[in-house]
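Enquirer: Coordinates for the following, if possible.
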Amino acid sequence: MHFDRKDYSNDTLLYLYQHLLKPRLIEEKMLILLRQGKVSKWFSGIGQEAISVGSTLALEPDEYILPLHRNLGVFTGRNVPLDRLFAQWQGKTTGYTKGRDRSFHFGTNEHHIVGMISHLGPQLAVADGIALADLLDNRQKVTVTYSGDGGASEGDFHEALNVAAVWQLPVIFIIENNGYGLSTPSREQFRCNYFIDKGPAYGMEALQIDGNNVLEVYDTVTRLAEDLRRNPRPVLLEALTFRMRGHEEASGTKYVPQELFEEWAQKDPVETYEKWLLAEGILDEEARMRFRETIKREIEEGLRVADAVPMPTADVQEEVADMYAPFVPSAEHDLSTKHEALSTSDKRYVDAISDGLRQSMERYPELVLMGQDIADYGGVFKITEGFMAQFGKARVRNTPLCESAIVGAGLGLSIKGKKAMVEMQFADFVTCGFNQIVNNLAKSHYRWGQNSDVVVRMPTGAGTAAGPFHSQSNEAWFTHTPGLKVVYPSNPHDAKGLLCAAFEDPNPVLYFEHKLLYRSVSAPVPDAYYTTPIGKAALVRQGETISIITYGAGVHWALALADELNLDADILDLRTLLPWDQDAVRETVNKNGRVLLLHEDTLTGGLGGEIGAWIAEHCFEHLDAPIQRVGSLDTAIPFSPNLEKQFLPQQRLREAVDRLLNY
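Expert: From the prediction side, this is the model:
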């Protein structure tokens, strides 16, 4: 192996050596502790240390790095305290996730590191968001993120690179090509010869380096970072290396030919660099031993501190509370706390959403809008029409068709203190960004204290004869996910107020807006900025006989039927589906004793089942009749208007009301 020192001083070369040695010695200790049962699992980076160490030390301390399983050198290179690192691996409270996650599944903004989730690929898009924030703030910074050769097969890899190329984001995508994705060799992972073959297809530079040569890694990333800070753009950097142990220790290495181990043992990144330093007289035997003993003492001291920390004590209140970033809504703009009259204008549902979005953009200069066709075109429903002229293309961003990457970028923006809105062109398309929402946005605060200040707008609902892929009511997919908030306004007043409230809230909010209501419903809406409290239902009609609990279009169906039949009914509009208003539900149930739960979503697995179970558990003694549930048919949504009418629940609503009244 050839080491080209160029103009680097002896101090720099020895600095690299110490940082290269440290993760190797930690790993050797961890493998012992693993066999002793003191560490539950271990993903070894032995043989790959030069990539993490060289790239980390090449960056400025406040530039973000997004590592994976085998990047211990990132954490040691950023001087993460070893006692906290060891506590993290032991599941202790002083670890970065309070015992809630393991390995490198955590981030630390103090050290400008955003750790992985097990799905690997999604973190590449988070790097895009971090780099975008730097661009928007005119900060000359670069972001580094890693992928293994296996993870590079995921769609998130393609989406993240494509977005970075289109937006010219200063991201270095480092591919650690060690020849295997767990046990699957490269020839069964991809057909190109190397990952650098992919770069030109994305319109980005692609370089290949010896990933076992720490000096080559350091020099290459140093030069790239300096260039990208001045001339922002993404670069694909393929580092050729080899994993000397199993994917994780339990998997073993029997699937790897022995001759590969023999070949790559001659290229060991620590041993080869150490031998070169000794041969060049840069390192002597005394210093070599001194470095080792110093690091070993640091390891033992870190373990001593971590071992003394008790295992977490389970606390239900703390666990539930930590799913969300703390937030107390300001009463300043909550109209429910005010009594003075405000000037209003008659607005359609769609106009109220646009108004709330515009006023939130004015209120929060850090807010960035992202979505397909939302800039020049104004969105397919024209909600952002004129926004680009007012706020500029930097904040109103057209995106490629890559929902996962854009949601992930929203989290990256949050990490840098910004707010993000992601518009799904139709709620149906959120499936392509599902993993980012339920595993990244929803869990980040619980895992490592990082809030996800992202609002995902979801045009939803049937009634427009749009068929199975533009009409679904999929809110129940997300009401089952702790960490998210889900709102669903039924009228223009709440449409604006809930959207403004969603942007104020630092937690991820899914905002469902019914397409059929866009231009069919109008009402007086305050002209000034205001918020409608998230988590509070609204009693839109009062009666003494039955209670209809609903939301979205169901509110209008219930009101129409109540007018037609002159029903003496409470109609409770939930407005927020997660968390839903248990106090309001309890009050109307206890008052009337006859309850009907109505939603446009299909019946099985819909939110009505959850609320019905809660009522049966908590209000059973007040019930005078069986709880009735009404929803759409348990089928996909048909295209033909007659079939769609049968699918929707209006006719079944009338029948259920009759049953409830006559019980």
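
Enquirer: For the rest of this, base every contact and every neighbour count on C-alpha atoms.
Expert: Fine.

Enquirer: List the buried residues in the helix ranked longest in the chain.
Expert: Ranked by residue count under DSSP state H, the longest helix found in the chain is helix 10-35. Buried residues in helix 10-35, counted by 16 or more other Cα atoms under 10 Å: 13-14, 16-24, 26-27, 30-31.

Enquirer: for comparison, sequence B:
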Amino acid sequence: MRYHIGDLDHQKLRDLYVGMLKPRMIEEKMLILLRQGKISKWFSGIGQEAISVGVTQALKDEEYILPMHRNLGVFTSRNIPLHRLFSQWQGKQSGFTQGRDRSFHFGTQEYKIVGMISHLGPQLGVADGIALADLLGRKKRVTAVFTGEGATSEGDFHEALNIASVWNLPVLFCIENNGYGLSTPTNEQYNCEHLADRAKGYGMESRIIDGNNILEVFSKVDELCKAMRKRPRPMLLEFKTFRMRGHEEASGTKYVPDKLMAKWAKKDPIANYETFLLEESIISQEEIDKLKEEISEEINENLKKAFDEAPVSSNETKELSEVYHKFDYQHIESKEELNNIRFVDAISQGLEQSMYRHNELIIMGQDISDYGGVFKITEGFTSKFGKSRVRNTPICESAIVSTAMGLSINGMKAVVEMQFADFVSSGFNPIVNYLAKVHYRWNEKADVVIRMPCGGGVGAGPFHSQTNEAWFTKTPGLKVVYPAFPADAKGLLNTAINDPNPVLFFEHKGLYRSVYGDVPKDYYTLPFGKANLLRTGNSITVVSYGAGIHWALEVLEKHPIIDADLVDLRTLQPLDMDTVYSSVKKTGKLIILQEDTLFGGIASDISAMVMEECFQYLDAPIKRVGSLETPVPFAKSLEENYLPKQRFESALLDLQAY
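Expert: Here you go, the predicted model:
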């Protein structure tokens, strides 16, 4: 292996050596502990240390880096206290996830590290968001994100590269091409000679780097970082290396030919570099022995500290209280007159006033800039806030949601408009696996609102008509809002944007231009988890939300003999069950109306909870009414039959007569 010192001084050459030696010695110790059953799992980066160490040392301490589970050298190069790393791997309280996640699945703002999730792809988009925040803040910084050659087949990889290229984001996309995705060799993963060649398709620069040569890694990455800080742009780096151990230790390496293992063993990044330093008299054997002794002592001392720590304890109250980031809701009353406006105008007004209130708020979505979005909610926004804050996106929902997460990590807020709520399925993974879990895992907020134009009744067919709130009410860590009236929509949207937690904000597009209401002109907020009692009565409780509220009102007006409480839930997570319980205890009867298909919807959970809490007060079986168990049809007659409005009327009359 050939090394080119360039203008690096001896101290830097030694630092790079120590930087690789430390994670190697930690790994060797961890493999012993794994065999002893003292840690549960290990993903080895032996043979790949030069990449982690070289890239990290080329970055500034304030620049974010997003590693994977073979990048121990990133964590040690950022000088994370070893006892905290060891506690993390043992599931102890002093770890970064308090026992809630394992190995390298964590982040830390203190050290500007954002760890991976097992669904590898989203972290690439998160890097885009972090870099976008730096770019908008005019901070001359680079963000580095790691992935393996296997994950480059995921859609998120391609989406993230495309976004970074279109927006000229200073992201180093670092591919560690180590030969195998678990047991699948590269020739079964992709059909191009070099993964770096994929950059051409995205209008990006790329480099191929010898991932086992520490001087080549550091020098080239350092040079690129300096250039990218001056002229922001993305860079795709393919590090050629090899995985000398199994995907994780239990997998082994029997599937790797012996000759291939022997070939790469000769390219060991530490052994070769150590020989070079000795030959060049940059370091002596005595100094190496002393370094190894010091590192060994540090490892043992910190291991003892971690082992001596008590096992993490389970506390139900604490666990439940840390699913969401703390939100100190501030109630802001309106002080101006009311205007009678449409639902769609209330959404637009709330969004615009929030943009003025939060200079760090970014809106992203397809066609939302000059065009104003397909529903014209952001029409005129670019002239007021500029295209840097009102951003058209490529058609790549997954990476845009991840980008929003990155903006939040780097101190900004994001509102993402799904063109139609149906399209959220293309961004489902980062919502339910990244945004929803991030606070519980490592105490990081996800200050993101996903706007969801939804619902049927407009003849839009199976792919533009779903009301899919139940996909998200099931997922701890998400909040779900579903207003029925313009004033509620504006006040709740303002609160959603203020809330540092991820919010799915459902807006029934059938209400956009058909429902009017008196809405305060100025900025105000409404609390989550507070249902609205629209009508009061003594004989029956009707619970609904969204368009269902308007159907219920219409039916109740048609049958004035029905003396009903009508409860508009407004938010589904958090859910105001106290109002429902109070009403049911008074009326003794309950009917729940939802537009979503019946099975597995929010009505089922409300019914179950009322049965558990109010059984002795019930005078009749609880009724649930929802849409047919089919996709949403297109033809008007079919859609009318699909939607639950007529079935609700019949069920309500039956319950009244029970």
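
Enquirer: Any idea what the TM-score is?
Expert: Superposed pair, TM-score by TM-score structural alignment, normalised by the length of the second structure: 0.99. Supporting alignment: 657 aligned residues with a Cα RMSD of 0.7 Å.

Enquirer: ok so, going back, check the fit of the longest helix of the first structure onto the second structure and give the mean distance.
Expert: After superposition onto the second structure, helix 10-35 of the first structure sits on average 0.3 Å from its aligned residues (mean Cα distance after the TM-score superposition for the first structure).

Enquirer: That helix corresponds to what range in the second structure?
Expert: Using TM-score structural alignment, helix 10-35 of the first structure lines up with residues 10-35 of the second structure.

Enquirer: Ok, stretch 479-495 of the first structure next?
Expert: Going by TM-score structural alignment: stretch 479-495 of the first structure matches residues 473-489.

Enquirer: Distance from the chain centre to that stretch, please.
Expert: Taking Cα atoms, centre = their mean, to the nearest Å, one finds stretch 473-489 of the second structure lying 18 Å from the centre of the chain it belongs to.

Enquirer: If you count neighbours, what's buried in that stretch?
Expert: So for stretch 473-489 of the second structure, counting by 16+ other Cα under 10 Å, buried means 473, 477-489.

Enquirer: With distance to Asp522 of the second structure added, can I get these in TSV?
Expert: Formatted as TSV, these follow (distance: Cα to Cα, whole Å):
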residue	distance to Asp522 of the second structure
Thr473	31
Gly477	31
Leu478	28
Lys479	25
Val480	24
Val481	21
Tyr482	21
Pro483	19
Ala484	20
Phe485	17
Pro486	14
Ala487	11
Asp488	14
Ala489	14
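
Enquirer: Can you pick out the ones from those residues that are in helices?
Expert: Thr473, Pro486, Ala487, Asp488, Ala489.

Enquirer: could those residues be laid out in TSV, adding distance to Asp563 of the second structure?
Expert: Output for those, formatted as TSV (distance: Cα to Cα, whole Å):
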residue	distance to Asp563 of the second structure
Thr473	31
Pro486	26
Ala487	26
Asp488	25
Ala489	27
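
Enquirer: Please identify which of these is nearest to Pro453 of the second structure.
Expert: Of all those, Ala489 has the smallest distance to Pro453 of the second structure: 12.3 Å, by Cα to Cα.

Enquirer: mind listing what that closest one touches?
Expert: If a contact means Cα atoms under 8 Å, 6 or more residues apart in numbering, then Ala489 of the second structure has Phe343, Ala346, Ile347, Pro483, Glu507 as its contacts.

Enquirer: rerun at 7 Å
Expert: Neighbour list for Ala489 of the second structure: Ala346, Ile347, Pro483 [criterion: Cα atoms under 7 Å, 6 or more residues apart in numbering].

Enquirer: which of the residues you listed line up with contacts in the first structure?
Expert: Here is what carries over to the first structure from the contacts of Ala489 of the second structure, by both residues aligned by TM-score structural alignment, their matches' Cα atoms under 7 Å: Ala346, Ile347, Pro483.

Enquirer: what would those residues look like in TSV with distance to Tyr617 of the second structure?
Expert: As requested, those are arranged in TSV below (distance: Cα to Cα, whole Å):
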residue	distance to Tyr617 of the second structure
Ala346	39
Ile347	39
Pro483	29
